[in-house]
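Student: have a look; sequence and predicted model below, questions after that.
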Amino acid sequence: MGERIMNNSSLIACVDGLVLPCWRPLENVSAFDKFGRGLIYFTALVYLFIGVSIISDRFMAAIEVITSQEREVSVRKPNGERHIVVVRVWNETVANLTLMALGSSAPEILLSVIEIWAKDFNAGDLGPGTIVGSAAYNLFVIIAICVSVIPNGETRRIKHLNVFFVTAIWSVFAYVWLYLILAVISPEEVEVWEGILTFLFFPATVLTAYAADRKMYKYIKKSYRMNVRGVIVQAEGMDSMEMGQTEIELDDAHEDAKQEYVTILKDLRKQNPHADLDALERMAHELLLNKGPKSRAFYRIQATRRLMGSGDLLRRISERAQSDLSEVKAELQRESGASEYTTGSGCKVCFDPSKYTVLESCGRFDVRVVRTGDVDTPLTVQYATEDGTATANSDYVPAKGTLHFASGEKEKQITLEVIDDDVFEADEHFYIRLSNSQPPGALATPTLATVIILDDDHGGIFKFANRDHELVESVGTYELKVIRTSGARGRVILPYWTEDGTAKKGKEYEAAEGEIIFENNESEKSILLTIIEEDSYEKDVLFYVQLGEPQMSGDDEIASLAAEAEKKRPEERTDQEKIAIMGKPQLGEITRAQIRIKESKEFKNTVDKLVQRANASLLIGTSSWKEQFIEAVTVSPSDEDEAKAPSCFDYFMHSLTLFWKIIFAFVPPTDLFRGYLCFVISIFCIGVVTAVIGDVASHFGATLGILDGVTAICFVALGTSIPDTFASKVAAIQDQHADASIGNVTGSNAVNVFLGIGVAWSIAAIYHNVHGNKFHVDPGNLAFSVTIFCSEAAITIAVLVVRRSKFIGGELGGPVVAKYLTSAFLFSLWVFYLIMSTLEAYHIIKGF
């Protein structure tokens, strides 16, 4: 190891670090020089804290991308219907206690491990002191700030209270355990089993928190819930999901995830009545990205970017919303285009249209044949009529022949003739078919046309063309067809009206009542229905339209004769009167139409795809080195207002951090290997910077006569926790719950001990055991600090529990007096902890 020298003026040992040697000379240094050296060390320490914060955020971005990975699974609704949904690979609680906790606490954990290596596997005060000091700062100061920054009149509650209590118990136990192994079980010595067991408490913490999140202690099956983004994540209180066959029973949460987007869209439509749907969808998606739950990684990176002159992540949301909407629309168009019938590049010939309705008295009429594609090549095609219910030479004149399309000719007409008679008969039909095209293969669907002959010798039978009609709510005005069959004689008045079903007039549709008039020889009319668009997701309601009795209008001989005949008994009617009654207009079998209103498929698909894209990892991830270097050299305003230019502070912070930004722009983008490569390289970079921080912090303390334990809890712990402070503040204000701001503090504190100290001491204990030695650890200041911290931690947790009562309503915010008193009390606990730990370290007061 490096040379160990005693600074006579300070009586603090200065040891060459793993990376940096001590600043020599060490003897006969004037007070002015020591102050200058201390100032330089302090400035370097601050600058290194900035650097480790920036690379930690690259590390957090990789973690966010990794933990946001999703997969598609088949979902079965309670009605048996199946569709595809997106499932989060990582459980939220597990992600927070493993990768997220490692990301936010990586400097402290690595500092503890690196210090063991730097001191030849002997215990140091800097690493453990930083972990304990950071825990105290996180629990007291961060929570104090989060309590007071909530706007007046608002509160925030921890949503996953079970997880909070489990991690709180583990966080207190972690420090109690440190005291036990240092002062009770094996005083001043850490045995191998103690170090390994300390590390094993980490997976135990994760498993118990996971069980609390899933309520396994109540033996509820594995389940999933739908978050605001429409992504299913593991949750409680639902039925099981089996991978492989993959079945999930969804509850109303599935619909609620989409309904939030729809609700936002409705509000925007009211506020912007003249805006088009695309603009409203973009604004709704932007609000969804803003309101959606975000991980601790997002808030951590957002806070750091604003501090370092790299802009506000929320400014990216508008650009992301527009990009997402454009991509979704293009994707839907491609999907729609792929399903449409295409004729190819060759020449194709077919009927257009393929259905004709004519009156018996019409005589001659034309049927249209068209060709598409290559129309420059001459083409011939044969045609011939075929009987249906209509008979050739009785109801129509048969036809047969060949059509000759010259070069460039796109359309031909086939003339057909209908035979009229004076006999009442039902409507009939016949066909005409295309065949034998030259060149071969030119026939395209439809090659068969249907001709319907309407009898026009009596008033007709009136009915709806179809009983059931399904339409999307975005249709606006819908034309409901009413047809007249078995006759088209005379002017007929047909009343109609609408009736409510599950759809209500004035809400889903506009009520309609009136009459439609069929003129003589008119066989089809439409009732106009107005559908009210609500942009509802999974809408399915219905109403009805009813037809009344048809009435002849005007001077019609048959109608008058039928009216007189109806006054007589059937046996008294003449043959002419019986024929007149048969010719009277009547209602057919479909006189009541059911109108089903469903959501717009395009709107539903747009909602599905946009909600799935509301992923914070897409905002903080990077796709290329070019993007990273452009971000590194670009100054962006930290204010959320896009119209504002960067401030002087933004330019200053950008200039100050430019070196770190450019250096860490070489870290691989998060899109490479799904973020894992960025994860590995980032943690290596954090380790390098942290090694330098450890050396500088130790030299700073030795120069000014400050013990490593005091330097750790007063300076290093504070420097490594500043980014988390701003992240928690932003999360407290923007999130609906307190989990992202303070709910993760207890879990992070437990992980710090079990990983940071557990790994470091396990390595050292094993090393010394292999060499036949014991791993000695002085319990002095650490044991005292742990005792003070645990006592105050219990008080803090009790305060938070009391704040959940109806008098305050939540852990954060609440009445003005209550929240400021809480913040002041928690901050005083931190100050008391620092003072007592420092006094004990310098033996001013006696510890234990």
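Tutor: The structure has been received and is ready for your questions.
Student: okay, CA-based contacts and neighbour counts for the rest of this
Tutor: Noted.
Student: which stretches in the stretch 151-300 of the chain count as strands?
Tutor: Secondary structure of the stretch 151-300 of the chain, counting by DSSP state E, counting those that start in this stretch: strands at 155-156, 223-226, 231-235.
Student: and the second one, what does it pack onto?
Tutor: So the one you mean is strand 223-226. strand 231-235, helix 252-271 (3 or more CA pairs under 8 Å, 6 or more residues apart in numbering; DSSP states H and E).
Student: what about it, distance to the chain center?
Tutor: In terms of CA atoms, centre = their mean, to the nearest Å, the centre of strand 223-226 is found 14 Å from the chain centre.
Student: list the buried ones in that strand?
Tutor: 223-226 (16 or more other CA atoms under 10 Å).
Student: ok so, going back, out of the helices and strands packed on strand 223-226, flag the one nearest Arg300.
Tutor: strand 231-235 (22.1 Å; CA to CA).
Student: next up, a second structure to put side by side with the first:
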Amino acid sequence: MSEGTLYNYTCSDKGLLLPIINEYTWSREARAFLYLIGLLYCFLGVAIIADIFMCAIEKITSKTRKIVLSSTTETEPEIIEVRIWNDTVANLTLMALGSSAPEILLSIIEIVGNGFKAGDLGPGTIVGSAAFNLLAISAVCVVALPHGETRRIKSINVFATTSFFSVFAYIWLLIILVAVTPNEVELWEALVTLFFFPGLVALAFLADKNFFMGKKKSQKKQFELQSAIDALRALRHNQVYQTILESEQGKQLKTVTPHEDKSVAVIEFNAATCAVVENVGRIAISIRRRGKISNQVSCRVETIDGTATAGEDYVPLKQIITFQPNEEEKKVFVEIINDNQWEPDETFFLKLVVSEEDRKEAALGRTCIMEITILNDDEPGILLFKRRGILVKENAGNALIPVIRKQGADGIVTVRWRTIDETALNGRDYIGGEGELRFEHGEVEKFIEVPIIDDFNAEKDEHFEVEIFEAKGGAVIGQVNRVTVTITNDDDFNTIMDRLMMLTNVNVDSLKLHSESWVGQLKDAMNVNGGDLENATRVDYVMHFLTFGWKVCALFLSFVPPTSLVGGWATFFFSLGMIGILTAIVGDLASIFGCLVGLKNTVTAITFVALGTSLPDLFASKAAAQQEKYADNAIGNVTGSNSVNVFLGLGLPWVIAAIYWAAKGKVFDVPSGSLSFSVGIYSATAMACIVLLMVRRYSSFFGRAELGGPINASRASFAFLLFLWFLYILLSSLHAYGYFN
């Protein structure tokens, strides 16, 4: 037998399920190519099923319960709906399980299929996936935003908790594999590793509720306060402020000198600036007296407009205050007017004035002007079309196109709209043009009305588009800013309704398989771009061809029920089972492919397998960074997922194996060599990454945000994080091949 044949034979029976046939007589190159194609195709299948899995989780976590508020009047009691799942708990349990399911199941399957002996593929994939998640995904998210935009982490307490555990989890592996019981894992160590998972969830939940804070301020208030501080730094240079300050300082120089502090009473504000939320009501402002305090002195405090206007944003104040002998502090109260209209943060000023007759006894201190910033608390909302496509009959008269207002309905907002000709033409098929839609306070849905022309001629279906743009009143335009209106021929309307799946959706995900019903899933699987052939691109056709096998297999074998069944739990468990089957196949394909090309399982795990199982997370995090207001879902969930990888992905299979060997009177052996080195390198790079993110949060050079900011600073962060990832891959691979210990 030749050397090449012997090598192929060695790589023929390494898997749990594969190879199915005895292809060891084939050439090594042909086998390697086929296994690589199979591995990539299975990664695509995992991505599709994982997407369905996440949809099931979304369905489960979106459940609400009704709370009846007692009423003290004769009116009916108010009923509100609240979500059952806490966001932090959901992210660290179901969501983290959804994103980490392939790595966790791979580790479990490898140990069970390997006779309860430790392997390299599962643990290596967990550490390699953690490195890719924290370093590579964070790098992409940093530069994913348009130039000048930033995203900050809102729940910094939760992020701090999960960040600590994302490093501690891997340091814990070093402790038990190197320090406590080298090269073996005892049952108590495995149980502690597993029980760290509920501990993480509990601590993160407490952090989310500000349990560890001395003063339980909400995260929203903290974030608004930080934003206000940033705004105040810029407002210090406001021309109005400078004019007032220079004027008062000029007067002050005439009335006080450093040597007169003990001979006169020096009156000033306790602080130079303050920021308040618009709905605060009244605020108390402290005025202090220092220097000579034995006499009675008076001064006047009055308000001055800045960008805020007296009578509209605050109640004007002009008041005489008198300090009695030995009285060092007085308070005045300013009333803030709360309206429902969105407006940018605004400022006004309080000024202290000492009359001419009082200047022998009193003088103004350095902080004789106080700047007050009113933080807007109104949520004008996001404006978008209710759906991407509208189907109307030619004889309908008018097309009513719904525009909705989400995530807030405070104040009056407007948005402009215009029609765009496609196959339907303005003046021939419909009467278009431009207009403005106005939402009053509290209104959440309005209609754009476009007249349709019925020419009584038989013709094919035609369509035009309507676009919304230029929102005012603080509202922003959502993603669905265009709608396609299709005008159907009256005689063919019923047959067209049978052919189309409720019309044009120009941004249908080409991988979409999930739906609320069996029929919906079948249509999604059988049609390119969800049935919208007119707007389908070449990429849509290619992806439909590549994913068709997975979709049909999943649907016709009834492996994945729709999310409408049993509140999403049926989809959850069925898709989890399919991920398990695919993960077992991925493990076999990766092991045999690595063997065929001369890669050790450790290197295969931290490169091919880790990359393949983490790519869906990359795309999801990038989309979250671009579309969401905060950075929590983009990078905050990465740290939680990395912790869950260890606590469940290693803790659970280690408990199973430790129990098995303990029953036989033996110890579960886990060689620490390559794994401990890889864990050590990851821990070092992870700490460097977290330090960089915190530096970005508080440094003006990076825009005081974890994501985005100045282009050069973002590119530098991107390059540094990618360097850390490549360094991890390089050092771990060199160690695996024995180049250094």
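Tutor: Cool, the structure landed. The shown structure was predicted, so the numbers you read here are calculated from the model rather than taken from an experiment.
Student: if we can go back for a sec, would you format the strands of the stretch 151-300 of structure 1 as JSON lines with distance to Asn769 of structure 1 included?
Tutor: Output for those, formatted as JSON lines (distance: least, CA to CA, whole Å):
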{"stretch": "strand 155-156", "distance to Asn769 of structure 1": "50"}
{"stretch": "strand 223-226", "distance to Asn769 of structure 1": "46"}
{"stretch": "strand 231-235", "distance to Asn769 of structure 1": "43"}
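Student: what lines up with Met216 of structure 1 in structure 2?
Tutor: Aligning on TM-score structural alignment places Met216 of structure 1 opposite Phe211 in structure 2.
Student: got it, and Trp625 of structure 1?
Tutor: That one, Trp625 of structure 1, aligns with Trp518 by TM-score structural alignment.
Student: cool, Gly705 of structure 1 as well?
Tutor: Using TM-score structural alignment, Gly705 of structure 1 lines up with Gly598 in structure 2.
Student: residues in contact with the residue sitting nearest the centre point of structure 2?
Tutor: In structure 2, the C-alpha nearest the mean C-alpha coordinate belongs to Asn633, at 2.1 Å (CA atoms, centre = their mean). With contact taken as CA atoms under 8 Å, 6 or more residues apart in numbering, Asn633 of structure 2 is in contact with 621, 624-625.
Student: so which of the helices and strands packed on strand 223-226 of structure 1 is nearest Glu386 of structure 1?
Tutor: helix 252-271 (52.6 Å).
Student: check the offset of the closest one from the chain's centre.
Tutor: That offset, for helix 252-271 of structure 1, works out to 13 Å (CA atoms, centre = their mean).
Student: likewise for stretch 371-383 of structure 2?
Tutor: How far stretch 371-383 of structure 2 lies from its chain's middle: 22 Å, per CA atoms, centre = their mean.
Student: hmm, back to that, of the contacts of Asn633 of structure 2, which is the most crowded?
Tutor: Neighbour counts for the contacts of Asn633 of structure 2, by other CA atoms under 10 Å, peak at Ala625, which reaches 28 neighbours.
Student: which strand or helix spans that residue?
Tutor: helix 610-627 (DSSP states H and E).
Student: and Thr25 of structure 2, how many neighbours?
Tutor: Using other CA under 10 Å, Thr25 of structure 2 has 13 neighbouring residues.
Student: thought it was touching Asn8?
Tutor: Yes: here Thr25 of structure 2 reaches Asn8: they are 7.3 Å apart, a contact under CA atoms under 8 Å.
Student: let me know the closest of the contacts of Asn633 of structure 2 to Thr255 of structure 2.
Tutor: Ala625 (55.2 Å).
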